[in-house]
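Enquirer: With the sequence up front, the predicted model follows.
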Amino acid sequence: MPSRGQVGEPAESMLEDLDAAALAYAERLDGATPAEAEASRERLIRFCLPFAGRLARRYRGRGEHLEDLEQVARLGLVKSIDRYDPERGSFTAYAVITISGELKRHFRDRTWGVHVPRRVQDLSLEVGHASMLLTGTLARNPTTGELADRLGVSEEAVREAVESAAGYSPASLNAPVAEDGAMEFGDLLGGLDTELESVTDKLTVTDLLLRMPARERRMLAMRFYGNRTQAEIAEELGISQMHVSRLLSRALTWLREAMLSDNPPHWEGESRAGRPGMQVAVTREGGALAVRVRGEVDRDTAERLRVGLRHAINGAGVRSVLVDLTAVPLVDAAGVSVLLDAVQTAAAARVEFGVTGAQPYVARILAVSGLAGVLRRA
């Protein structure tokens, strides 16, 4: 077997030694037993270890321990020996390609602190090598354009590679920034999140909004998220602006009370069963019916009142119907329409119809709507 090459030998002598040793190894494999083949393989590996070490030392100074690089180079050496085919050319050339490929793959896949695309990793290494060469030639740091011209890439690609190089060895958050080590780099990043304390309140409000009627939720969303005016909300919902103002005020008052209470208060104007909170009670004395209404008469409740009044007016033996609005805080356009319908139904059935107990605001609404004639004093 040829003698092992020394570090100071000419490159040509080393190439000849490696190629001769590999050819001799390939010849010994013919007709050798498994044990003999394994022994020959081990001898060739030991003979080539200095060569792998020299290739590994080419990559030192890049942030990796030399011992780790030597292990990677030896792994590449073993692969090149196991895959060596004498008929395909020089063993030395094949070993150089295989070992260098393993070393480059190690730097590309194992040593980056932050994941960077493979093409950018490769270009970053090329930019670093070209920058070193141009610095020695120009006696100054090369410009981006000069690096791009040397590598045959665009300036944007060079800038991307330079920026990505910072991901190779990112700074540690635990690195000390003071001589006494009392402060670390991570202490300088971030700050107090003033919004963190409001997370619980936001979750509570979200839960409370889901307990409100759909109309009120929609109005709050239009007002505070859609930045709509009360007039715009009223036009879209088909109610008066004053009604919108009152509903918004009631919803916000309920939210404030619910936020300060462990048990949310009952929603005003809504029954326990969750239906709209208007209640109608009918009492009869002979042929006279007294219809007592409680709650708001609006688009959500008007149809129920319309049906109730028609049944009351068309009842057998009914001579008069008196609607008591004492407990009604608001009547919107839909409520006015119900009362006008009741007046017409009563006239057709020859039944006396009247409204009593209307609060001042409700009385004004009814008066301007043509119902002044049915208003009765309590």
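Expert: Arrived safely.
Enquirer: C-alpha only now, for contacts and for neighbours.
Expert: Fine.
Enquirer: need the helices for the stretch 251-378 of the chain, in chain order.
Expert: Along the stretch 251-378 of the chain, the stretches classed as helices by DSSP state H, counting those that start in this stretch are 302-313, 333-348, 360-366.
Enquirer: want to compare, so here's the second one:
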Amino acid sequence: MRRVSQRQSRLSSAQAAELQRAYRSDGDLAARERLIEAYLPLARSLAHRFADRGEQVEDLVQVGSIGLIKAVDRFEPARGDLAAFAVATIVGEIRRHLRDKGTLIRVPRRQQETTMRLGHARRRLTRRLQRAPTHLELVAAGEITTSELAEAARVSDARSPLALMDDAPALSADDVFHASEDRVAVSTGMRALHRRERQALRCRYYDDMSQTEVAAALGISQTHASRLLASGLAKLRANLDGNSDSSVSSELDSGHGDSRRRPGRAA
């Protein structure tokens, strides 16, 4: 995670802590406004990191500012450093915005039909094999052609359930949380977890934070964050094992312990 400079925040850690205490304890709205104003340069700086994603920078700055306000309102001084918590919250807000905006991109009808055919083919072969098929198996079974697989790959982004890797099962642990067909099962499984495990998983997968950012957002060590993520995923996988119609459990088996980020993502 990028280190927050004094120039970006214009407040020392002690000053920020004092303002936060005034806001949290006394309801001092002037202290809240001072914190937001002081950390706005940080929100702008973080927004510029995502300037190559096809969004107007000023729009990203607005989204980052919303994340900053959430950080100031949610932060508890006992968690440690407000700046670290703000970075994690701002980045999570921007990433969620970009992810959600991505679903609004218009895809040509022919490509939509190809993607739907691939989904139907995958489900048919999954029922036949009693496991998620590889792409080689999909082609060999005559369910879809290699050119159609390539077309589906172009349509899907890095978070799609159709993100293709040679001869690999369909979904990664990251993608599980964005697969619409599995959201109900995942939501039910999440409710059975401890509160801190749910918080860690939501930060990591829904808010798209790195493990370092999860630790900062929850005010815990990276080691503790790693344990929460591992235990939460293990329990979630166990909760999903009884759902024979869901492919989530087998995919968690293949990816739950991997905390590596996709290329180009800050740790």
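Expert: Arrived safely, thanks for sending. Remember, predicted model here, so these are calculated numbers, not experimental data.
Enquirer: List the TM-score for the superposed pair.
Expert: Here the TM-score for the pair of chains, by TM-score structural alignment, normalised by the length of the second structure, is 0.38; 123 aligned residues with a Cα RMSD of 3.9 Å.
Enquirer: before we move on, back to that, would you turn the helices of the stretch 251-378 of the first structure into CSV with mean neighbour count?
Expert: Shown next, in CSV, are the helices of the stretch 251-378 of the first structure (neighbours: other Cα atoms under 10 Å):
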stretch, mean neighbour count
helix 302-313, 18
helix 333-348, 18
helix 360-366, 16
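Enquirer: Format those as JSON lines; extra columns: distance to His243 of the first structure.
Expert: Shown next, in JSON lines, are the helices of the stretch 251-378 of the first structure (distance: least, Cα to Cα, whole Å):
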{"stretch": "helix 302-313", "distance to His243 of the first structure": "15"}
{"stretch": "helix 333-348", "distance to His243 of the first structure": "10"}
{"stretch": "helix 360-366", "distance to His243 of the first structure": "11"}
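Enquirer: among these, which is nearest Ser249 of the first structure?
Expert: Closest to Ser249 of the first structure of these is helix 360-366 (Cα to Cα; 17.1 Å).
Enquirer: picking up where we left off before, tell me which of the helices of the stretch 251-378 of the first structure sits nearest to Val293 of the first structure.
Expert: Per Cα to Cα, nearest to Val293 of the first structure of those: helix 302-313, 8.6 Å.
Enquirer: between the closest one and helix 333-348, how many degrees?
Expert: 20 degrees (axes from the mean of the first three to the mean of the last three Cα atoms, to 10 degrees).
Enquirer: what does helix 302-313 of the first structure contact?
Expert: The contact list for helix 302-313 of the first structure (Cα atoms under 8 Å, 6 or more residues apart in numbering) reads 280, 289, 318, 320-321, 334-335, 338-339, 341-342, 345-346, 349, 351.
Enquirer: from these, which two are the most distant?
Expert: Val318 and Ala334 (25.5 Å).
Enquirer: any idea which of the contacts of helix 302-313 of the first structure is closest to Ser40 of the first structure?
Expert: Ala334 (102.0 Å).
Enquirer: Can you tell me the number of residues neighbouring the closest residue to Val248 of the second structure other than its chain neighbours?
Expert: Distance criterion Cα to Cα, 6 or more residues apart in numbering; nearest residue to Val248 of the second structure, sequence neighbours excluded, is Val176 at 6.2 Å. By other Cα atoms under 10 Å, the residues close to Val176 of the second structure number 23.
Enquirer: I figured Val176 of the second structure was touching Asp253, is that so?
Expert: No. Taking contacts as Cα atoms under 8 Å, Val176 of the second structure lies outside contact range of Asp253: 11.4 Å.
Enquirer: What's the separation between Lys235 of the second structure and Leu40 of the second structure?
Expert: If you measure Lys235 of the second structure against Leu40 of the second structure using Cα to Cα, to the nearest Å, the figure is 39 Å.
Enquirer: just to revisit the earlier point, list just the nearest of the contacts of helix 302-313 of the first structure to Ser80 of the first structure.
Expert: Taking the contacts of helix 302-313 of the first structure together and measuring to Ser80 of the first structure by Cα to Cα, the closest member is Ala334, at 90.3 Å.
Enquirer: what about that closest one, distance to Gln241 of the first structure?
Expert: Taken as Cα to Cα, the span from Ala334 of the first structure to Gln241 of the first structure is 14 Å.
Enquirer: now the helices for the stretch 1-150 of the second structure?
Expert: Listed in chain order, the helices of the stretch 1-150 of the second structure (DSSP H, counting those that start in this stretch) span 6-9, 13-26, 29-48, 57-74, 82-102, 109-129, 135-140, 146-155.
Enquirer: closest one to Glu197 of the second structure among these?
Expert: helix 82-102 (17.3 Å).
Enquirer: And that closest one, what does it pack against?
Expert: helix 13-26, helix 29-48, helix 57-74, helix 211-218 (3 or more Cα pairs under 8 Å, 6 or more residues apart in numbering; DSSP states H and E).
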